[in-house]
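Novice: Sequence first, predicted coordinates after that:
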Amino acid sequence: MPFNRHRRLRQNEAIRKMIREHHIHTEDLIYPIFVVAGEGVKEEVPSMPGVFHFSIDQLQEEIQEVMDLGITSIIVFGVPAEKDECGSGADHEQGIVQSAIRHIKASFPQLYVISDTCLCQFTSHGHCGVIENREVANDASLERLVSTAISQAQAGADMIAPSNMMDGFVAAIRQGLDEAGFTDTPILSYAVKYASSFYGPFRDAAHSTPQFGDRRTYQMDPANAREALREAYSDVEEGADLLMVKPGLAYLDIIHRIRETFHLPIVAYQVSGEYAMIKAAAQNGWIEEKQVVLESMTSFKRAGADMILTYYAKDIARWQLN
């Protein structure tokens, strides 16, 4: 009885590489950097081995390494020295993110710098918007987010990445950027951001754990898939240039749905919890770190992601160079 011999195309590494459908390129990677107030600071985040807080004066060596590895884009997260109810540091001309962007662009003008646009790191309550009667007020939050986006663009950000999940945030930021003269500044929308349990280490890194309640009134229910399409449709209509799905690995089906529905570039965020789990298992000798990371990256690409935001970006670049 005749049968197909699929193994003909798996006999050795040469043929396997020839027919490989998806590849990870260094240019596909976005590397996150956490910038903190102070001087002489380079401190490892306890829950994220290999990820550090940097004060601005310590960024030079880190950015130079990023450039030498061939990574062409970073995203900047800022952790201010002081916080208040309205997150006034988020849009301050001398804010931590704005100062870091100016410093980076002055020394590395060719590096593509994306700014995270949210309030959670800057508010004393840890929520992504303005609080009224112990609730996150959507429209009042939009005003603060627009002001933050404009200030980041003025500082030299090449792209704005709003991660707040307020209704109408893309439309508001697009209008604000256009009116401020930044019509060519693209928006990477955190279009599909779930209220995930995988964010714990990030909140450790960004000092942004909510002081009351949670974020389920604005981030998405992990059980919902059709809602992801509604969210993405809104952001596309409002002017988003790229769409992000966050987290990544537990939501490969969502990445695929977004890819099949829209023609904009898609970004997958391999979040802090995913990174920390792989690190912990690798440090215990339970898995082969490099192979698991590269397999995870391939899964993002196979699902339909064009780019991947990952704390492993430098490691992946090193592995490819070697």
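Specialist: Yes, it's here.

Novice: When you work out contacts or count neighbours from here on, use the C-alpha atoms and nothing else.
Specialist: Will do.

Novice: Return the residues in contact with A180.
Specialist: Going by C-alpha atoms under 8 Å, 6 or more residues apart in numbering, A180 touches I150.

Novice: let me fix that: V192
Specialist: V192 neighbours (C-alpha under 8 Å, 6+ apart): M220, A228, E231, A232, L243, M244, V245, K246.

Novice: From those, which land in helices?
Specialist: If you go by DSSP state H, these have A228, E231, A232 in helices.

Novice: export those to CSV and tack on distance to V66?
Specialist: Listed next are these as CSV, based on distance: C-alpha to C-alpha, whole Å:
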residue, distance to V66
A228, 33
E231, 33
A232, 31
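
Novice: In addition, the following structure is provided for comparison:
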Amino acid sequence: MIHRPRRLRTTPAMRALVREGALTPANLIYPMFVREGISEPTPISAMPGQYQHTLESLADAAREAVEAGVGGLMLFGIPAHTDPTGSQATSPDGILNRGLRVLREAVGDRAVIIADLCLDEFTSHGHCGVLDSEGRVDNDATLPIYAEMAVQQAKAGAHMLGLSGMMDGQVAACRAALDAAGHTDVAILSYAAKYASGFYGPFREAVDSQLKGDRRAYQMDPANRAEAMIEVELDLAEGADVVMVKPASHYLDVVADVSAQIAAPVAAYQVSGEYSMLEAAAANGWIQRERLIAESLTSIHRAGARMIATYWAVEAARMLRNSL
């Protein structure tokens, strides 16, 4: 035989030398939760190893993540009180904006601080936008609220805003508001292809979601692949700097499609259900935990995601550094 591909697999050094795309700690984003009204970190039972933080423990966890080499910190806020319009989302003293200030003070520019920009944690009905008189999410009435959230989050110290609400026109509204307020350097990460997925289940506990109904009228149908490019192209035209596919592991075809067709960075979110399934299987002794963490992240990166949001970010960063 003339061709023996196994020649390039003979040793760890050989495999490292020819590896097509090596994942690094800097590619990882760590989603974090800060909760108002608690006195100590609260474990999230559906997501072993993850916590709802106090402002104090949030700073400590952020510094730990940055020391491990994690490239981004994505913050979600859980207020003590909600209302139909999610008023705490735009308050400078709301828990999310206070948490952003804590992160910026704790880590400065050593990691990209990403603010979740959505209303679902702040509304009493749990939807990502305000409701009309018939109980439907009112897309256009939600946009001014998002715009104000964008300005407040930028003032609080966010380097990047994670627009996760899937409202049509949200990128344009936030970009215009940021620029008008002088925050031209604040980047927008758009959840361009966010699917109405059952894999978000454990996250509901993490943010104490009060969702009534579902989000299928504004999040994408899991059966649709080509539609993702429509969403991506619209968001890029409106000014998105990075586009995201969510969830990640079961939508690798979409990640690959998007990364092959655009020049902008592509992110993917390894969501709570993906995390919790592997943790549960590992707890039962059915899989090799660390091997599957590494393999799952590698597959997302291989599909084309330059940035990966994962609850294993800190642990994976240490694994990656130890493997060098």
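Specialist: Done, it's in. A quick note: this is a predicted structure, and the numbers were derived from the prediction, not measured.

Novice: Farthest pair within the contacts of V192 of the first structure?
Specialist: Within these, M220 and L243 form the most distant pair, 15.2 Å apart (C-alpha to C-alpha).

Novice: Give me the more crowded residue out of these two.
Specialist: L243 (27 against 19; other C-alpha atoms under 10 Å).

Novice: Now do the same for the more buried one: its match in the second structure.
Specialist: Alignment note: L243 of the first structure maps to V243 in the second structure; criterion TM-score structural alignment.

Novice: Go ahead and confirm its match touches Y191.
Specialist: Yes - contact criterion C-alpha atoms under 8 Å: V243 of the second structure and Y191 qualify, at 6.0 Å.

Novice: what do we get in the first structure for L55 of the second structure?
Specialist: Under the alignment (TM-score structural alignment), L55 of the second structure maps onto I56 of the first structure.

Novice: returning to that earlier point: which of the ones in helices among the contacts of V192 of the first structure lies closest to S107 of the first structure?
Specialist: Proximity of those to S107 of the first structure (C-alpha to C-alpha) peaks at A232, which lies at 35.7 Å.

Novice: In this structure that closest one contacts M244, no?
Specialist: No - A232 of the first structure lies out of contact with M244 (C-alpha under 8 Å); the separation is 9.0 Å.

Novice: what residues are shared contacts of these two?
Specialist: Common neighbours of A232 of the first structure and M244, counting by C-alpha under 8 Å, 6+ apart, are A191, V192.

Novice: neighbour count winner among these two?
Specialist: Neighbours per residue (other C-alpha under 10 Å) separate A232 of the first structure from M244, with M244 holding more: 26 against 22.

Novice: before we move on, back to that, what about the match of L55 of the second structure, distance to V45 of the first structure?
Specialist: Using C-alpha to C-alpha, to the nearest Å, I56 of the first structure is found at 17 Å from V45 of the first structure.

Novice: of these two, who's got more company?
Specialist: With neighbours defined as other C-alpha under 10 Å, I56 of the first structure and V45 compare such that I56 has more, 23 against 17.

Novice: From what I see, that one and V36 are in contact.
Specialist: Yes - judged on C-alpha under 8 Å, I56 of the first structure makes contact with V36 at a distance of 7.3 Å.

Novice: To which secondary structure element is the equivalent of L177 of the first structure over in the second structure assigned?
Specialist: Aligned by TM-score structural alignment, L177 of the first structure pairs with L178 of the second structure. Per DSSP states H and E: L178 of the second structure is located in helix 170-180.
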